[in-house]
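> Okay, structure incoming, though there's no sequence with it:
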């Protein structure tokens, strides 16, 4: 059975980190810890953020979803 997609590249960075705080590690891994201080963080969509940081959006979204699944499946 395939997992439901929780996060898409059209979602905003703020929407994702608010709903799934564990994804902040993925953002920091790819964009650096300073990304959370950027004025556009929270409003831009994931696709734009990845374009700005020359990051493979599909791989990035996959890792965000993995982090979100680990977070919601913690017991």
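Thanks, I have it. Computed from a predicted structure; not experimentally measured.
> make it CA atoms for all contacts and neighbour counts henceforth
Will do.
> what's the closest non-adjacent residue to the most centrally placed residue in the chain?
By C-alpha atoms, centre = their mean, the mean C-alpha position of the chain lies nearest to residue 64, the distance being 4.6 Å. Excluding its sequence neighbours, the residue lying closest to residue 64 (C-alpha to C-alpha, 6 or more residues apart in numbering) is residue 23, at 5.5 Å.
> okay, pairing it with this:
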């Protein structure tokens, strides 16, 4: 699997590994198919949702 970073677009994360969706749902990111997910990085989305991007990235890349 490709390494996911804070700069990775959410839609790309889901293309690389669709099984990451539950991580986003757990932190309140429920609109994974909306336009924001197509242009928003993991870091940007985490900032909007008040989540530590480094913690999310660590979980995704386990």
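Sure, I can see it. All figures in this text were calculated on a predicted structure; none of them were measured in a lab.
> picking that back up, can you confirm the residue nearest to the centre of structure 1 is in a helix?
Yes - counting by DSSP: H, G, I helix; E, B strand; the rest coil, residue 64 of structure 1 is found in a helix.
> aligned partner of it in structure 2?
Following TM-score structural alignment, the counterpart assigned to residue 64 of structure 1 within structure 2 is residue 60.
> Same question for residue 49 of structure 1.
Residue 49 of structure 1 maps onto residue 45 in structure 2, by TM-score structural alignment.
> Please give me every residue in contact with that match.
Neighbour list for residue 45 of structure 2: residue 29 [criterion: C-alpha atoms under 8 Å, 6 or more residues apart in numbering].
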